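>>> Sequence first, then the predicted structure, then my questions.
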Amino acid sequence: MLVLGIHTLTHDTCAALVENGRLIFAVEEERLRGVKHTEAFPELAIQACLRFRNITMKDIDAVAVSYDPVKIIRDKIFGHHSSYLPDSMPRLSADLLFANRLAGYEQEIRQTMNYDGDIYFCHHHTAHFASSYLVSRFDESALFSIDGCGDFESAMIGFGQKNSVSVFDDYCIRYPQSLGFLYTTMTGHLGFLRNCDEGKVMGLAPYGNPATFDSLFEDIVTLKPEGRFDINMDYFLYQYRKNVGFSKKLEDAAGPQRIPGSQITQRHRDLAAAVQLWTEKVMLHVCNYLHDRTQCPNLSMAGGVSLNCVANGRILAETPFKRIFIQPAANDAGTAIGAALYYYYSRETGAPRHPIDHAYLGNAYRDEEIEAILNGKGLRYTLPRNLTEQLAGFMKDGRIIGWFSGRMEIGPRALGNRSILTAPFPAEMKDILNSKVKHREPFRPFAPIVRLDECGDYFEFDHESPYMLLAYRVRDERVQDVPAITHVDGTARVQTVTRDQNNEIYELISEFKRQTGVGVILNTSFNVMGQPIVETPEIAIDCFMGTQMDYLVFNNRYLVEKQ
């Protein structure tokens, strides 16, 4: 059975292909359009899925869509506005237009995709659950989905067993109560882009003192029994108007909104620290209740808020859960995966599961394609026999490498196939990368890649973190070895790797250790600020030529030196 999963109508649109329960391809539309977090229908992503399997839409048994239009219409129009009218009148007209489109969206999909087969609309948070648990190695797991708003719900919990997932119907945090919207609204207040720059707030937070805004957030967030929480809506306006986040009450308490691009003051740092701390408090509160309820040592997480690796690291360290799995596209893009998997296993109830062990699910480019592109651009290249040894030496000497090899990663993190790589030292390397390569804010940290078998030698946890979604404290005695990946609070957003997951990167780390004594390399996404991670060799070359990277490597074979 071939099931095509799609996430559409909102940010991070995506398509994924599942064959007999196995996830074989997935790609975000942004990578193919070159527009970060695009809301465009995932037409290019769908075409890529079909090309990968050499099929047409006539070969697809079902299309699974990661939301429930009936539920959205019911809850958005009749539920939400019945509670907030007349104050919500400014967004009612837009919501009515959206509801009208949803009512006919199945037909719109059929016409757009030229498809007359089965179309299944999957409950949004169920798709999140399925996207994580059904590709994990757990036989059973507690489930936690938390985001801004999906099907007018913002947080749900449940349980997974064998090849099924179930929602705990007695627990639901409903929009506009939303930890995700709290975080993204504060992101906008801090002068960053909503639904885009939340990671910047997480990176800025360790520079601040959350106690400055303790009384404010004690009034905004209330932790309640049984893992529930409330958000004080007096501080916000998004429940009334689209694209308007906070009220005058918030500005009176937190200060005026920062103008994008203006100086970041200590007040901004303190505010970032406060929203990050209270996000962690809420997530710990829910997870402790979820463990009490399920008594299961395993936790599968999804939803945009679960990209917060600092909160995830605290969940691992401070709750009774022993093992955590968060799939690489934990944001809404991943619901394309979850919707397809849920459809398949709800019909093939006895079918075996197929866990994933890596995120390399997108396009790859053949050597002959690479050669043709390099020759067409007139770029000189070599094919060194000892490339791994050379690259380790380059990094040891402070050189910066653009690395493009194998299949594209799914999810917002570059995990070693579309990466910029260098040494985790000296400390100044962080500033060099931020200013001369990434062209981004100086406070933003960089991530390490470490072999899983040596993770505990450098960090205070050795739990696998293949998708860079757990933050660990760097061991005190190792900070001097890896200062460029050690954030100001002594933590790092760790990616672990095994030989089976990515042999090329594993060998590069091993050779770098042989030459330097340090078994960690610095990894950041192959892009510049505001752009998606590079998807094609042409875009990789443009990015390489427009920055101060020193070398460009294709397919662990072709070496281009900056002239």
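Looks like it arrived, so ask away.
>>> contacts and neighbour counts: CA atoms only from here.
Noted.
>>> Please name the nearest non-neighbouring residue to residue 354.
Setting aside the residues directly before and after it, residue 354 is nearest to residue 22 in space (C-alpha to C-alpha, 6 or more residues apart in numbering), at 5.4 Å.
>>> Quick check: residue 44 vs residue 252, distance?
45 Å (C-alpha to C-alpha, to the nearest Å).
>>> So for the two, which sits in the more crowded spot?
For residue 44 versus residue 252, neighbours defined as other C-alpha atoms under 10 Å are more numerous around residue 44 (19 against 10).
>>> which helices and strands sit right next to the helix or strand in which the more buried one is found?
Using DSSP states H and E, residue 44 sits in helix 43-53. Under the contact definition 3 or more C-alpha pairs under 8 Å, 6 or more residues apart in numbering; DSSP states H and E, helix 43-53 sits against strand 14-19, strand 22-28, helix 29-33.
>>> What lies in contact with the next helix or strand after it?
Downstream of helix 43-53, the next assigned helix or strand under DSSP H and E is strand 62-65. Among residues not part of strand 62-65, those counted as contacts by C-alpha atoms under 8 Å, 6 or more residues apart in numbering are 2-8, 117-122, 336, 339-340, 343.
>>> want to compare, so here's the second one:
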Amino acid sequence: MIPGSDRSYMSLLDEMIVSQNRYSYHVDQSWVAYYDQRDKWVSDKFVELMGPRREPDSEVLPHHMNLASALQKRLETLVLDQLRHARNDFGFSRLALSGGVALNCSMNGKIEASGIFDEIFVAPGSGDDGLAIGSCFLAHNKLVGGLKPAKNNDYYLGSRASDKELVDAVENSGLNYSKPPDLFNLTAQNLVDGKIVAWFQGGAEFGPRALGNRSILARPFPADIKDHINARVKFREYFRPFAGAILEEQQNHYFNISQPSPHMLIACQALPDKQKEIPAVCHVDGSCRIQSVNPDDNPKFYQLIQAFYELTGVPVILNTSFNVKGQPIVNTPIQAIETFKNTMI
């Protein structure tokens, strides 16, 4: 959404959500109802002041934008205040984040840009799905002991399809297919020509972000290509932004960020002189959720971006998840083909 600027919303949220004791906060429960009305979440008092919830596909009004912006700013203020206290009190210089709120890439970007920590790591499976990894670590330590988890950027842990499964799925679909001798250059040229590409390879990503194995791809220009994808491919709201997948070694030439962002969980500012090159992946405030791609973590996706870079001089492509609104990311070749056939990819 367009970032809002109505100070009255921020003042109200300052009163609704109050910082307490450096590491805690208090929510005025007269404004919320999620503890006994999950279909409603907020109280009648909230609705009376703010208006009813926006229904899916209804118009986004200025007060919707202002409220969303104020909520985001309140979250970022509270989290940054607590992290500053933590750095001063405990002295650690690196931060690992998990939990559902850690999927908020705008908040993560503010943490990274603040310079409070030398490095931040955001677990890709930060939501409930990440409990599986934690459970494995806990069980291992109880049964065997001595486990020292290391940072791992290989989160392509999901199901894989064999070559036979891929060919069988395509042949049974009735679609024509070929095996081009230079897949990367051909695909890059299709992107240059303005085509939308469905990209399915390897293991499915662990976590909610498509990182180049179950992705819909496009060139990052012109700006209106994102409107086409939202309306005719993803079938979702016009304001939803897209991520930019960039060659890791090129990221500092395009974005103001001090570390790689391999899991698409940090939003940062695009450099002013580069925003015009990649408008389809830049939000209205110049921010972008980026994915830093290197040849070790995902060699095929890296080769594709490299081929696009050689053709255009731009080391960035638009990357969004291979699904449509209301559906999970495709997992199998059959799901990929059905989504391909039912969209304007």
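Received, thanks. Everything quoted here is computed from the prediction, not taken from an experiment.
>>> all strands for the stretch 1-150 of structure 2, in order.
Assigned by DSSP state E, counting those that start in this stretch, the strands in the stretch 1-150 of structure 2 fall at 17-20, 24-27, 94-97, 119-122.
>>> re earlier: point out the most buried one among the helices and strands packed on helix 43-53 of structure 1.
Of these, the one with the most neighbours on average (mean count of other C-alpha atoms under 10 Å) is strand 14-19, at a mean of 28.
>>> contacting residues for the residue nearest to residue 354 of structure 1?
Residues in contact with residue 22 of structure 1 (C-alpha under 8 Å, 6+ apart) are 353, 354, 355.
>>> again, but for residue 158 of structure 1
Contact analysis of residue 158 of structure 1 by C-alpha under 8 Å, 6+ apart lists 142, 143, 144, 165, 166, 167, 168.
>>> returning to what we had before: I'd like the helices and strands packed on helix 43-53 of structure 1 laid out as CSV, including distance to residue 501 of structure 1.
Compiled in CSV, these are given as follows (distance: least, C-alpha to C-alpha, whole Å):
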stretch, distance to residue 501 of structure 1
strand 14-19, 20
strand 22-28, 15
helix 29-33, 22
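>>> Of all those, which one is nearest residue 109 of structure 1?
Each of these was scored for nearness to residue 109 of structure 1 using C-alpha to C-alpha, and the closest is strand 14-19 (13.3 Å).
>>> elements contacting the closest one?
When contacts are defined as 3+ C-alpha pairs under 8 Å, 6+ apart, strand 14-19 of structure 1 sits against strand 2-7, strand 22-28, helix 43-53, helix 335-347.
>>> so where is it in structure 2?
Counting by TM-score structural alignment, strand 14-19 of structure 1 pairs with no residue of structure 2.
>>> same deal with stretch 327-340 of structure 1?
Under TM-score structural alignment, stretch 327-340 of structure 1 corresponds to residues 123-136 of structure 2.
>>> ok, the residue mapped onto residue 90 of structure 2 from structure 1 - contacts?
When structure 1 is aligned by TM-score structural alignment, residue 90 of structure 2 is paired with residue 294. The contact partners of residue 294 of structure 1, taken as C-alpha under 8 Å, 6+ apart, are 142, 159.
>>> How about the one 3 residues further on?
Contacts for residue 297 of structure 1 (C-alpha under 8 Å, 6+ apart) come out as 141, 291, 320, 321, 322, 323.
>>> Show me which of these are buried.
141, 291, 320, 321, 323 (16 or more other C-alpha atoms under 10 Å).
>>> could I get those residues as JSON lines with distance to residue 62 of structure 1?
Listed next are these as JSON lines, based on distance: C-alpha to C-alpha, whole Å:
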{"residue": "141", "distance to residue 62 of structure 1": "27"}
{"residue": "291", "distance to residue 62 of structure 1": "35"}
{"residue": "320", "distance to residue 62 of structure 1": "39"}
{"residue": "321", "distance to residue 62 of structure 1": "36"}
{"residue": "323", "distance to residue 62 of structure 1": "33"}
